[in-house]
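Student: one predicted model, sequence on top.
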Amino acid sequence: MLGTALFLAISPLAGAATTNAQASAVKAVANAAIKQGSFTEASVVRQANGNLVIKWRTDANLGAAKVYWSSKPDGDWKLLASTYAMFNGFVTADPNPGSRIYFKVKGGNGAAITTAERLLPLKGTTNFRDLGGYKTTDGKTVKWGKLFRADELAGLTAADISYLQKSGLKTIVDYRTKSEVAAKPDPTIAGVNYVYDPVFAETEGSGGTDTSTLFAALASGNSDALGEPGEMLIEGNKGMVDSPAAYEKLFDLLLDPATNALVQHCTAGKDRTGLGSALILLSLGVPKETVVQDFLLSNTYRAAYNKASVDALVAQLHLTDPKAIEVVQALMDVHPEYINAAFDEMDDKYGSIQGFLEKGIGLSQADQKKLKSLYLE
């Protein structure tokens, strides 16, 4: 309770000034019983004004703390601020605007944690994010700044491209069909290798997607042809497991150290990219529960875009049938049953997720060991 009270009264997050007496009292409490312990989690969220809110949690009193920043995830740390671990956070202006920033928080007992913004602050995407920071079942952590996932990149601004170049991006893996690429091609980025790796085969006249049939049914008012809300994406996730060639190619790239940092993307960055991200995290030993949580983050980051898209489609097609609107909403969102359908298909066809990694996409035990050496710390 004392820590909470002090946090509310004089934490840097609360933005209140401290007197010398208050500072002395905080120091005494913070250093009274420094224990062996660790940081259990940390996060960074950018506010509308550009300030960065760094938050952390600990499992013990770690005493005084120092906050460092760097444009690299693994070194060249610069002192940003001195604070106390029990404050559980710090607010700062961006120390290096226009560049990817990483933070390290170090407690008085030597414990430390590295963190960064999950969602990259790009103007031309809605769902470009870092897979770093997730814990594995054996206590390791996915490295920040190596593995990214995103939606379509056609809208990247010049400032966005500069940001990505400075972040060390080396490879773009594009899961979209030829028609999607033709409609919204990725920009050419100097120093970055583009790899075309379609998840779905494109049959003549299909436009690369089954959504044309859906939209025809919506326009005609034939609700019987729509199927149940989410059914298309449940079946789609099963289909991606049954035809996993694109993900075999993804892991071939990931096993080459020269390809990282790597971003994989599709159009919305939630389904094809969602499964690719899940496979990466699972191969590194991240628990399935955490993998599902990452999958569901697309609902958070795409909420405004999804709402605008659904509203526009409802207006364009004059939809009034509640089921039709629910089908459209389910197509824009992600739900646990979508990715779980993929996991169930792996169990049915290969006996387990591990069986799929080994037999479905040819990822040997030696390959998985190499991946862990490359992407865990």
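Tutor: That came in fine, so what should we check first? Numbering: from 1, shown residues only.
Student: CA only for contacts and neighbour counts going forward, please
Tutor: Fine.
Student: the closest residue to residue 290 other than its chain neighbours and residue 287, how far apart?
Tutor: Distances taken as Cα to Cα, 6 or more residues apart in numbering place residue 134 nearest to residue 290, at 7.7 Å, with adjacent residues excluded. As judged by Cα to Cα, to the nearest Å, residue 134 and residue 287 stand 9 Å apart.
Student: more crowded one of those two?
Tutor: residue 134 (21 against 16; other Cα atoms under 10 Å).
Student: list the contacts for the more buried one?
Tutor: Residues in contact with residue 134 (Cα atoms under 8 Å, 6 or more residues apart in numbering) are 141-142, 286, 290.
Student: centre-most residue in this protein?
Tutor: residue 129 (4.1 Å; Cα atoms, centre = their mean).
Student: what about the closest residue to that one other than its chain neighbours, how many residues nearby?
Tutor: Nearest residue to residue 129, sequence neighbours excluded (Cα to Cα, 6+ apart): residue 119, at 4.4 Å. Using other Cα under 10 Å, residue 119 is surrounded by 21 other residues.
Student: next up, a second structure to put side by side with the first:
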Amino acid sequence: MFWAGKARIRLVTRDLAWDGCHNVRDLGGLPAAGGRLTRWGAVVRSDTPDRLTEAGWAALQAHGVRTIVDLRTPGEHQVGTGHRPPGVSVVSVPLDQPDDPGRLPYGGTPLYLQPFMERRPDRCARALRAIAQAPPGGVLVHCVAGRDRTGLVTLLLLALAGVAEHDILADYALSADRLRPLYAKLGQADDDLRVQARLTGAGTTTSEVILSLLAGLDAEDYLRVAGLTTAELAALRERLTVANEDGGEQARTSGGG
């Protein structure tokens, strides 16, 4: 904690060190609608936990995660390490299906997000319903890299909570840096090079794509039309946000937001 004028500012990081994962962060600490904050420990986003070591799983459990919402397509799963502790359940909610007619050509880039939302609002609603209906405890949301499918669900959650567009963009953009060490460890080229080439070819940028999507998005209306009930929407807000009771103490996050 440090002082800035008369206000105390508490600098905290949303990045989590879970051995075996590289793209893990808590969604807590972001300013939300009505003077509230996103709640620490409520929702975490990550790359696949299949690589978590025993210590990594212990850190996940210590963080309070009790439900894992798995967005991966059947067939993407790896052989896990076998260390998932009892009391941590998995809900499979695939966003994509291998036999989808006219599968989107921009998977694995931000260009995937808006067309998918337009074509498959039912699947977006299903993923958020799994979070709303999860039992008490933290919820981990993940796909393979924890970037685009996870980013889509995270974007909808944060938009519903009333988090500012620039904070949602900053959270999405963090994945590029967080994944770089993973690709190096796997002996693969940095996938962000491919992503940036696709964006350049489309004449746009990550910022333009995300901000354009958010500018036209009423998250509550979108999710209601997609099938979420008033009670489910309220449950998501209650799970994700908390009153800001710091008074003069302002929380600022590093590692996004």
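Tutor: Perfect, thanks for sending it. Everything quoted here is computed from the prediction, not taken from an experiment.
Student: TM-score of the superposed pair?
Tutor: The TM-score (TM-score structural alignment, normalised by the length of the second structure) is 0.75; 233 aligned residues with a Cα RMSD of 3.4 Å.
Student: before we move on, the earlier item: any idea which of the contacts of residue 134 of the first structure is closest to residue 353 of the first structure?
Tutor: Set against residue 353 of the first structure, the nearest of the contacts of residue 134 of the first structure by Cα to Cα is residue 286 (12.3 Å).
Student: wait, that closest one sits on residue 133?
Tutor: No - assessed by Cα atoms under 8 Å, residue 286 of the first structure is found out of contact with residue 133, at 10.4 Å.
Student: for residue 252 of the second structure, what is the enclosing helix or strand?
Tutor: In the assignment (DSSP states H and E), residue 252 of the second structure maps to strand 249-254.
Student: now residue 315 of the first structure
Tutor: Secondary structure from DSSP H and E places residue 315 of the first structure in helix 303-317.
Student: and that helix, which residues are buried?
Tutor: Neighbour-count burial for helix 303-317 of the first structure flags 306, 310, 313-314 (criterion: 16 or more other Cα atoms under 10 Å).
Student: same question, stretch 230-246 of the second structure
Tutor: For stretch 230-246 of the second structure, by 16+ other Cα under 10 Å, it's 232-233, 235-237, 239-242, 244.
Student: go on, stretch 128-145 of the first structure?
Tutor: 128-136, 140-145.
Student: end to end on it, go ahead and measure it.
Tutor: By Cα to Cα, the extent of stretch 128-145 of the first structure from end to end equals 12 Å.
Student: where's residue 342 of the first structure relative to residue 52 of the first structure, distance?
Tutor: 36 Å.
Student: again but with residue 200 of the first structure, I slipped
Tutor: Residue 200 of the first structure is 39 Å from residue 52 of the first structure, where distance means Cα to Cα.
Student: one step back: beyond the helix holding residue 315 of the first structure, next helix or strand please.
Tutor: Counting by DSSP H and E, what follows helix 303-317 of the first structure is helix 322-332.
Student: between helix 303-317 and that following helix, find me the angle.
Tutor: Angle, helix 322-332 of the first structure to helix 303-317, by axes from the mean of the first three to the mean of the last three Cα atoms, to 10 degrees: 140 degrees.
Student: what sits up against the helix or strand just after helix 322-332 of the first structure?
Tutor: As assigned by DSSP H and E, the chain's next helix or strand after helix 322-332 of the first structure is helix 336-350. Residues outside helix 336-350 of the first structure that contact it (Cα under 8 Å, 6+ apart) are 230, 233-235, 237-238, 240-242, 274-275, 292, 295-296, 352-353, 355-356, 359-360.
Student: again, 6 Å this time
Tutor: By Cα atoms under 6 Å, 6 or more residues apart in numbering, the residues outside helix 336-350 of the first structure that reach it are 234, 237-238, 352-353, 356.
Student: ok, so of these, who is nearest residue 176 of the first structure?
Tutor: Checking the contacts of helix 336-350 of the first structure against residue 176 of the first structure with Cα to Cα, the nearest one is residue 237 at 15.0 Å.
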